[in-house]
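1. predicted structure and sequence below. I'll ask about it afterward.
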Amino acid sequence: MADRVLGLFEGARLTPTQRRIAHALVQHAAATPFLSAAEVAELAGVSQPSVTRFAVALGHPGYPALRRELREAVGAGPADGPAESGDSPAQRALRAEGDTLYRLADQLGDDSTIAAAARLLAASRPLPVLGLRAAGPVATYFGYFAAKIHPDVRLLDEGGSRLTDRLDQARAAGAGAMLAVVLPRYPREALDAIREASAAGLTVVALTDSPVSPAADLADVALPAPVGTRLVFDLHTGPMAVAMLLLQAMCDAAPEDVQRRLEEFEHVASRRQIFAP
């Protein structure tokens, strides 16, 4: 369902405020086609006239016409695939997550964007990886494995003035690119860090949940991976999968160097008996 709603906005030139509205509609795809302009404005944190201007920007005479189109998009088919009779809430959440991964796989038929992003990150020395709040575990997971194939990975998982200091240090050390993992609810510090990195001359690759997220708008390269919203807290299966695909593409970008580094790690792990037999 969210993909159908997102399809209504793809290719449109939207202002930052309009992107917030589009993102709210995508995040609440099941409900928004039946809400008033005032209710959509409240969801997006904007004014009601902004919702009207958003509808006009998409070629509609007003919000009611956009709502009709949203209803048609939602009514085009089942939102999350067929539900099994008698499924528990946990089963429905996991089935929906599986459907999300299938749709993500369809979107990755052309993996040139991931390959290009991987080349940028692989070439950066050092490689800063940003992940604040909810995005922290995904960034940490990526950073853990990236350190096995990259000589200098710097995890940026703390906000405050120290974050800016560490960005400056990475740039001074020669960094040319940064991976920013930014997931809902988008921390203001993470968005400010992307702005700081861009101003310092870094190329920013954003792993985020939607093409209309505020991080995608700020980044040079956006890798959208939807999150699951069926539970109290989001499921990050999609972003985690794309992070691993990005790592695979980094390996493919320099296979000989990667193989050498992996063999060195295995030698060290064996000598130190890091892992149990």
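-> Thanks, I have the structure now. Numbers count the residues shown, from 1 in each chain.

2. contacts, neighbours, all on C-alpha from now
-> Noted.

3. helix/strand/coil for Ala12?
-> coil (DSSP: H, G, I helix; E, B strand; the rest coil).

4. which stretches of this protein form helices?
-> For the chain, the helices defined by DSSP state H cover 2-7, 16-27, 37-44, 48-57, 63-74, 89-107, 112-123, 136-146, 161-172, 188-199, 214-218, 237-253, 255-272.

5. now the ones you listed in TSV, with distance to Val227 and mean neighbour count?
-> Output for those, formatted as TSV (distance: least, C-alpha to C-alpha, whole Å; neighbours: other C-alpha atoms under 10 Å):
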stretch	distance to Val227	mean neighbour count
helix 2-7	11	18
helix 16-27	9	21
helix 37-44	18	18
helix 48-57	25	18
helix 63-74	19	18
helix 89-107	8	16
helix 112-123	18	19
helix 136-146	12	19
helix 161-172	26	16
helix 188-199	18	18
helix 214-218	15	22
helix 237-253	6	20
helix 255-272	30	13
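
6. may I see these organised as TSV, with distance to Leu179 added?
-> Shown next, in TSV, are the helices of the chain (distance: least, C-alpha to C-alpha, whole Å):
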stretch	distance to Leu179
helix 2-7	24
helix 16-27	22
helix 37-44	26
helix 48-57	31
helix 63-74	34
helix 89-107	20
helix 112-123	7
helix 136-146	9
helix 161-172	12
helix 188-199	9
helix 214-218	11
helix 237-253	10
helix 255-272	19
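
7. Lys148 against Leu262, yeah?
-> Yes - using C-alpha atoms under 8 Å, Lys148 makes contact with Leu262 at a distance of 6.4 Å.

8. wait, isn't Leu156 in contact with Ala135?
-> No - the criterion here is C-alpha under 8 Å, and Leu156 misses it with Ala135 at 11.0 Å.

9. residue contacts, the residue nearest the centre of the chain?
-> With distances taken as C-alpha atoms, centre = their mean, Thr208 lies nearest the centre of the chain, 1.2 Å away. Applying C-alpha atoms under 8 Å, 6 or more residues apart in numbering, we find Thr208 in contact with 181-183, 215-216, 222-226, 239.

10. this is the comparison structure:
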Amino acid sequence: MTSQRSIRQQIQDSSPSFTPSERKLVRLLTGPSPVVALGSIHQLAKQANVSAPTVLRFAVKLGYSGFPEFQNAWLNELELKLSSPLKLIDHTHDDADNVFGRELGTLVESGINEATQAADVVRLLADLNRRIYIRGGRFSQPLAEYLYSHLREIRGNTEILGRNPTQDLDAIVDVSRKDIVVIFDYRRYQPDTLHLGKLASEQGATLVLFTDKWLSPIADLSSHVVVSDIVSGSAYDTLVPAMAQVEYFAMHLLKALGDKASRRLQRLEALRGSTAKPPR
């Protein structure tokens, strides 16, 4: 079987149909030690405290012909998920410059298609009674900053995290059930980002996650997951599709808030204009 969707995405798609035993298997596979799936079917069944036939039915339910095909796909996915720029250098092509732009265009289009399936995210961000916290990672913090810049203008009541770990904890301690925490987390997922997501989830916040098709562990805690394909043919993953998704949500949030956003922007422009005048 071949699929553009990762196994974790397939699991999410099939989640409503899982039996209690299959859910035990899901918890094990999506836990901190995904390498448990690389042993025999009987070893995996024992680890999950289920039967071997349950493991086989689970693989077939996801669309695989059997456990060996599922296991090979799982191994390939783990290798991709943990790939570093150093490892990816060996897989780049000499003609990359000729196709790089076309590949990015395809990835952006795919990312926007994913965003169109997340209309609930726009409605969530448009709730002006809810404070929003935004956090990125080592490479994705610019995405968080970009979304913050938009939301600060369009709706206000938004905080940026990720600039100082100590300040992050100081901010998270005040997070409540009324709040929204938006997190950007892509492969080679950061433990500190996961820790922050767990804290926010434990305090009842609604989590919105932007991630890749292999899904950050934070996906298990999130109410909304926005996926983009980040494989560009370069030694480095691309965040261009995710940037396009940020702009897509900003555009639709502006439309959703309508006059409220327009009046806020007018007030901001008036204030900026007054501060630009030289003193008398």
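-> Yep, it's here. Treat the numbers as computed from the prediction; the structure is a model and nothing was measured.

11. before we move on, the earlier item: can I get the contacts of Thr208 of structure 1 in CSV including distance to Gly109 of structure 1?
-> Formatted as CSV, these follow (distance: C-alpha to C-alpha, whole Å):
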residue, distance to Gly109 of structure 1
Val181, 22
Val182, 23
Leu183, 23
Ala215, 23
Ala216, 20
Ala222, 16
Leu223, 14
Pro224, 14
Ala225, 14
Pro226, 16
Pro239, 17
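
12. rewinding a little: just give me the match in structure 2 for the residue nearest to the centre of structure 1.
-> Using TM-score structural alignment as the criterion, Thr208 of structure 1 maps onto Thr211 of structure 2.

13. how near is that match to Val225 of structure 2?
-> To Val225 of structure 2, Thr211 of structure 2 is 7 Å away according to C-alpha to C-alpha, to the nearest Å.

14. cool, and Glu22 of structure 2?
-> Separation of Glu22 of structure 2 from Val225 of structure 2 (C-alpha to C-alpha) stands at 22 Å.

15. more neighbours, these two?
-> Counted by other C-alpha atoms under 10 Å, Glu22 of structure 2 and Val225 do not tie: Val225 has more neighbours, with 24 against 20.

16. the more buried one corresponds to which position in structure 1?
-> In structure 1, Val225 of structure 2 lands on Ala222 (TM-score structural alignment).

17. surely that match touches Ala216?
-> Yes - Ala222 of structure 1 is in contact with Ala216 according to C-alpha under 8 Å; the separation is 5.1 Å.

18. what residues are shared contacts of these two?
-> Counting by C-alpha under 8 Å, 6+ apart, the residues touching both Ala222 of structure 1 and Ala216 are 206, 208.

19. contact partners of stretch 167-177 of structure 1?
-> So stretch 167-177 of structure 1 is contacted by 120-121, 123-128, 154, 196-197, 200-205 (C-alpha under 8 Å, 6+ apart).

20. oh sorry, the question was meant for stretch 262-275 of structure 1
-> For stretch 262-275 of structure 1, contacts defined as C-alpha under 8 Å, 6+ apart pick out 148-149.

21. in structure 1, which residue range corresponds to stretch 143-155 of structure 2?
-> With TM-score structural alignment applied, stretch 143-155 of structure 2 matches the range 138-150 in structure 1.

22. now what about the matching stretch, what contacts it?
-> Here stretch 138-150 of structure 1 has contacts from 122, 129-131, 153-155, 157, 181, 236, 239-240, 243-244, 247, 251, 257-258, 261-262, 265, using C-alpha under 8 Å, 6+ apart.

23. rerun at 6 Å
-> Residues from elsewhere that reach stretch 138-150 of structure 1, judged by C-alpha atoms under 6 Å, 6 or more residues apart in numbering: 131, 153, 240, 258, 261.

24. now that stretch, how far from the chain's geometric center?
-> How far stretch 138-150 of structure 1 lies from its chain's middle: 17 Å, per C-alpha atoms, centre = their mean, to the nearest Å.

25. what does stretch 267-274 of structure 2 give?
-> With C-alpha atoms, centre = their mean, you get 35 Å for stretch 267-274 of structure 2.

26. what stretch of structure 1 does that stretch fall on?
-> Using TM-score structural alignment, stretch 267-274 of structure 2 pairs with 264-271 in structure 1.

27. that stretch vs structure 2, average offset?
-> Here the mean offset of stretch 264-271 of structure 1 against structure 2 after fitting is 2.2 Å, by mean C-alpha distance after the TM-score superposition for structure 1.

28. now do the residue nearest to Leu221 of structure 2 when sequence neighbours are not counted against Ala219 of structure 2, distance only.
-> Among residues not flanking Leu221 of structure 2 along the chain, Ser201 sits closest, at 6.6 Å (C-alpha to C-alpha, 6 or more residues apart in numbering). Plainly put, Ser201 of structure 2 is 11 Å away from Ala219 of structure 2 if you go by C-alpha to C-alpha.

29. repeat that for Gly111 of structure 2.
-> 17 Å.

30. straight-line length of stretch 103-117 of structure 1, end to end?
-> Start-to-end span of stretch 103-117 of structure 1 (C-alpha to C-alpha) is 21 Å.

31. with stretch 31-38 of structure 2 instead?
-> Stretch 31-38 of structure 2 end-to-end distance (C-alpha to C-alpha) = 14 Å.
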